[in-house]
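In: Quick one, fold the following:
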Amino acid sequence: MEYEEMNLAELLKQTTEENQTRKILAILEESEDLEKAKEKVKALLK
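Out: Predicted coordinates for the structure are as follows:
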């Protein structure tokens, strides 16, 4: 059971990281310039 929980935790971590990367990519694609993109990405960290 403990091994399965570790796998689930790792899967959740990986999924979260992938989703965050997708959010950042979407921000970069929709932003008019780099400074606005930076502001939006920083807002994700708050």
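In: C-alpha from now on. contacts and neighbour counts both.
Out: Noted.
In: Can you spell out which helices and strands pack onto the strand or helix carrying K40?
Out: Assigned by DSSP states H and E, K40 falls within helix 34-44. Helix 34-44 is packed against helix 2-30, with contacts defined by 3 or more Cα pairs under 8 Å, 6 or more residues apart in numbering; DSSP states H and E.
In: Now show me the structure for the sequence below, then we'll compare the two:
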Amino acid sequence: MRKSPLIGSLVPYRTIMFLWLALMTAAASAQTVYYRNNFEDGNTNAEIG
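Out: Below you'll find the model as predicted:
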């Protein structure tokens, strides 16, 4: 009886935090790739790999 409220409260919290961290990571990497494509045309492919 005690596990149901804990699961109901912890799982969405972890899911939201995971999605938020993934979103921020994707945004940071997208900005990095964007700047590298604009300012470092020669080294972009080597650094992303």
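In: TM-score for this pair?
Out: After superposition, the two chains reach a TM-score of 0.69 (TM-score structural alignment, normalised by the length of structure 1), with 40 aligned residues with a Cα RMSD of 1.6 Å.
In: For M24 of structure 2, what is the corresponding residue in structure 1?
Out: Residue pairing (TM-score structural alignment): M24 of structure 2 is matched to T15 of structure 1.
In: can you count the residues close to that match?
Out: T15 of structure 1: 12 surrounding residues under other Cα atoms under 10 Å.
In: Go ahead and flag the most central residue of structure 1.
Out: Q20 (0.9 Å; Cα atoms, centre = their mean).
In: For it, give me its contacts.
Out: If a contact means Cα atoms under 8 Å, 6 or more residues apart in numbering, then Q20 of structure 1 has no contacts.
In: Kindly recompute the last result at 10 Å.
Out: Neighbouring residues of Q20 of structure 1 by Cα atoms under 10 Å, 6 or more residues apart in numbering: Q14, A26, V41, L44.
In: now do K23 of structure 1
Out: So K23 of structure 1 contacts E17, E29, K40, V41, L44 (Cα under 10 Å, 6+ apart).
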